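Asks: here are the coordinates; sequence isn't available:
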């Protein structure tokens, strides 16, 4: 099932195979914006997580992934620092943006949160 022009529901399903795939449509809008901005595919490394899978990958107890409000993404031929820089410029006063060496985390939390360093 297509969620948007560039994303399918299956891309956001919990990686444990449980079938959990509740994803916030607003997150899809943010990811479509990233796709259009960089004009290249965006890969979903992790989207929805059931509590068990979240725990097994070391996620926080109240992870935005469990709520369907988060994705860990990689953008084809774009380094994660550039992705995080773009998101922080686009959303300076909201959302959670995490910087990692191989991916960028984005979530729709109500307050601004920043962590990590991929310099």
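Replies: That came through, no problem. It should be emphasised that the depicted structure is a prediction, and the values quoted were computed from it without experimental measurement.
Asks: going forward, measure contacts and count neighbours with C-alpha atoms only.
Replies: Noted.
Asks: Helix or strand for the residue nearest the centre of the chain, just tell me which one.
Replies: For the chain, the residue nearest the mean C-alpha position is residue 71 (1.9 Å; CA atoms, centre = their mean). In this structure, residue 71 sits in strand 70-75 according to DSSP states H and E.
Asks: ok, second structure coming up, stack it against the first:
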């Protein structure tokens, strides 16, 4: 993994199982987002093994289980603003979700998803 602003351990499954990969396209989106807002981006949930994904109520076909998703917080930026930026920056691509305290981004194939 080669990244200017992110380290592999930031994407590691929170259960401690050792799953810690990230899709290069997902990483590129996060790098671009960090550069756009010029602020650190914290990965609050990256990879999830099937057991941990089930424990946290993740979707059965979650992109987190493939290393293609990240729940993030851009420091000092409201999640709704991050969501708005991503939706406009990547129309017709990816999975982008807005939550009260974080934003979800995934690089799914097969069409976009918004929530």
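Replies: Nice, I can see it. A quick note: this is a predicted structure, and the numbers were derived from the prediction, not measured.
Asks: If you count contacts, what does the strand holding residue 71 of the first structure end up packed against?
Replies: When contacts are defined as 3 or more CA pairs under 8 Å, 6 or more residues apart in numbering; DSSP states H and E, strand 70-75 of the first structure packs onto helix 25-38, strand 42-46, strand 104-107.
Asks: how close does the second one sit to the second structure?
Replies: Once the two models are superposed, strand 42-46 of the first structure sits on average 0.2 Å from its counterpart in the second structure (mean CA distance after the TM-score superposition for the first structure).
Asks: Could you list every helix and strand in contact with the following helix or strand past that strand?
Replies: Using DSSP H and E, the helix or strand that follows strand 42-46 of the first structure in sequence is helix 51-56. If contacts are counted by 3+ CA pairs under 8 Å, 6+ apart, helix 51-56 of the first structure sits against helix 64-67.
Asks: before we move on, back to that, how close does the strand holding residue 71 of the first structure sit to the second structure?
Replies: Aligned to the second structure and superposed, strand 70-75 of the first structure gives a mean residue distance of 0.2 Å (mean CA distance after the TM-score superposition for the first structure).
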